[in-house]
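> pasted the sequence and its predicted model underneath.
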Amino acid sequence: MNNGWITKAFIAAGIINLAGVLLFSKGLTNELLWQWDPVLFTPFGLVLIMLWGGAYIAASHRHLQLPWLSLVFAAEKALYVGAWILWMAAHGQQLSSIFEQDWLTGVFFTIYGANDALFMLVFLFAFYRARHSRVKVNQMT
């Protein structure tokens, strides 16, 4: 089975983390993000999300040799999905108000959990494929 799409998905996850944070945070200046989620989306938290994006890109061509890292990536995404579900349960009814204040922030809070769920599944699949691959760990060159 060709694993090229997995490499591309890792790169896409990284680009989305990097460019998405910069876009939705308006270059780390969108105070509405951290007002609505002062735990995850402060400037510090946003920089950490960007670092995760860099890690996805750095590991993209080695996912077959790094199955456990793919599992760590999946766990990280699962935490964000869980946080999003909890946030939506607590604040979902206020999304229209957030959209009125800033549509970009409204879009962010609407979609980030689904995006993270998608890439969580990609990372889980990458873990599965790597664990069942014939590529040997010592082939890392």
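Thanks, I have the structure now.
> all contacts plus neighbour counts: C-alpha atoms, from now on.
Noted.
> go through the longest helix seen in the chain and flag the buried ones.
Longest helix of the chain, by residue count under DSSP state H: helix 103-131. Counting neighbours by 16 or more other Cα atoms under 10 Å, one finds that the buried residues in helix 103-131 are 104-106, 108-110, 113, 116-117, 119-120, 122-130.
> output the contacting helices and strands for it.
Contacts defined by 3 or more Cα pairs under 8 Å, 6 or more residues apart in numbering; DSSP states H and E place helix 103-131 against helix 4-24, helix 67-91, helix 95-101.
> what's the angle between that helix and helix 4-24?
160 degrees (axes from the mean of the first three to the mean of the last three Cα atoms, to 10 degrees).
> now helix 103-131, how far from the centre of its chain.
Centroid displacement of helix 103-131 relative to its chain, using Cα atoms, centre = their mean, to the nearest Å, is 6 Å.
> likewise for stretch 19-26?
Between the centre of stretch 19-26 and the centre of its chain there are 13 Å (Cα atoms, centre = their mean).
> which residues sit against it?
27-28, 30-31, 33, 46, 49-50, 104-105, 108 (Cα atoms under 8 Å, 6 or more residues apart in numbering).
> check which helix or strand covers L40.
Using DSSP states H and E, L40 maps to neither a helix nor a strand.
> how near is it to H132?
Distance, L40 to H132, by Cα to Cα, to the nearest Å: 34 Å.
> looking at those two, which one has more neighbours?
A count of neighbours by other Cα atoms under 10 Å puts L40 above the other of L40 and H132, at 16 against 11.
> hmm, that one is touching V47, no?
No: using Cα atoms under 8 Å, L40 is not in contact with V47; the gap is 10.4 Å.
> second structure for comparison follows:
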Amino acid sequence: MTEKLIRKGFIAAGLMNIVAVLTFSRFFTNEVIPETDPVVMSNFGLLMIVVWGFAYLGTAANYKNVKWVVGTFVIEKLIYVIAWGKWIGSNDISAVYDKDLFAGIFFSVYGINDFIFFVFFIMVFYKLLRNKN
């Protein structure tokens, strides 16, 4: 992966967190998302996802200098993938769609999105660990 591609990956991760949460939560007014998963996706939890998005954006230009922060991003994304997997395995997504289209889409895709960026962050972290500079 080139430096340019990695920077764009961090920017994409940040924008996905920020734009997706603000869109699907309708700027934190969609009551179905926190109602559906009050532990992980409360309005506070959604706000923290936006904060993580800003952290990704802030890391884009200097990711090489903060490899352990990138490692933290790996762990953070893995936690969300596991949380989503547990949620999707024990809930009826069609019931969420019946209540709200945006919430249904959100719960259908957030774990897939987090898995993609988990893979991206782990590749960057591995590259940084291998780099002796």
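Received the coordinates, thanks. If you're wondering where the values come from, they're calculated on a predicted model, not measured in any experiment.
> re earlier: once aligned to structure 2, how far is the longest helix of structure 1 on average?
Superposed on structure 2, helix 103-131 of structure 1 shows a mean distance to its aligned partners of 0.6 Å (mean Cα distance after the TM-score superposition for structure 1).
> now that helix against helix 67-91, angle please.
Orientation note: helix 103-131 of structure 1 sits at an angle of 150 degrees relative to helix 67-91 (the same axes, to 10 degrees).
> which stretch of structure 2 lines up against helix 103-131 of structure 1?
Under TM-score structural alignment, helix 103-131 of structure 1 corresponds to residues 101-129 of structure 2.
> identify the residues contacting the residue nearest the centre of structure 1.
By Cα atoms, centre = their mean, structure 1 has its centre lying nearest to D116, at 4.8 Å. Residues in contact with D116 of structure 1, defined by Cα under 8 Å, 6+ apart, are 77-78, 80-81.
> can you do 7 Å?
When contacts are counted by Cα atoms under 7 Å, 6 or more residues apart in numbering, D116 of structure 1 touches 77, 80-81.
> in JSON lines, list the residues you listed along with distance to H61 of structure 1 and neighbour count.
Output for the contacts of D116 of structure 1, formatted as JSON lines (distance: Cα to Cα, whole Å; neighbours: other Cα atoms under 10 Å):
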{"residue": "K77", "distance to H61 of structure 1": "20", "neighbour count": "21"}
{"residue": "Y80", "distance to H61 of structure 1": "24", "neighbour count": "20"}
{"residue": "V81", "distance to H61 of structure 1": "25", "neighbour count": "20"}
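> how near is M41 of structure 2 to V21 of structure 2?
M41 of structure 2 is 10 Å from V21 of structure 2, by Cα to Cα.
> more neighbours, the two?
The residue with more neighbours, out of M41 of structure 2 and V21, is V21; 22 against 19, by other Cα under 10 Å.
> how about that one, what's its match in structure 1?
Under TM-score structural alignment, V21 of structure 2 pairs with V21 in structure 1.
> so how far is A75 of structure 1 from its match?
Distance check for V21 of structure 1 against A75 of structure 1: by Cα to Cα, it reads 20 Å.
> give me the number of residues near the closest residue in space to A130 of structure 1 that isn't next to it in sequence?
Ranked by Cα to Cα, 6 or more residues apart in numbering and with sequence neighbours excluded, the top spatial neighbour of A130 of structure 1 is L64, at 4.4 Å. L64 of structure 1 has 28 neighbouring residues, counting by other Cα under 10 Å.
> residue in structure 2 matching L64 of structure 1?
Superposed on structure 2 with TM-score structural alignment, L64 of structure 1 falls opposite K64.
> name the SS class of that match, please.
helix (DSSP: H, G, I helix; E, B strand; the rest coil).
> and it, how far from L5 of structure 2?
Noted for K64 of structure 2: a distance of 13 Å to L5 of structure 2, by Cα to Cα.
> next one: F102 of structure 2
In terms of Cα to Cα, F102 of structure 2 sits 30 Å off from L5 of structure 2.
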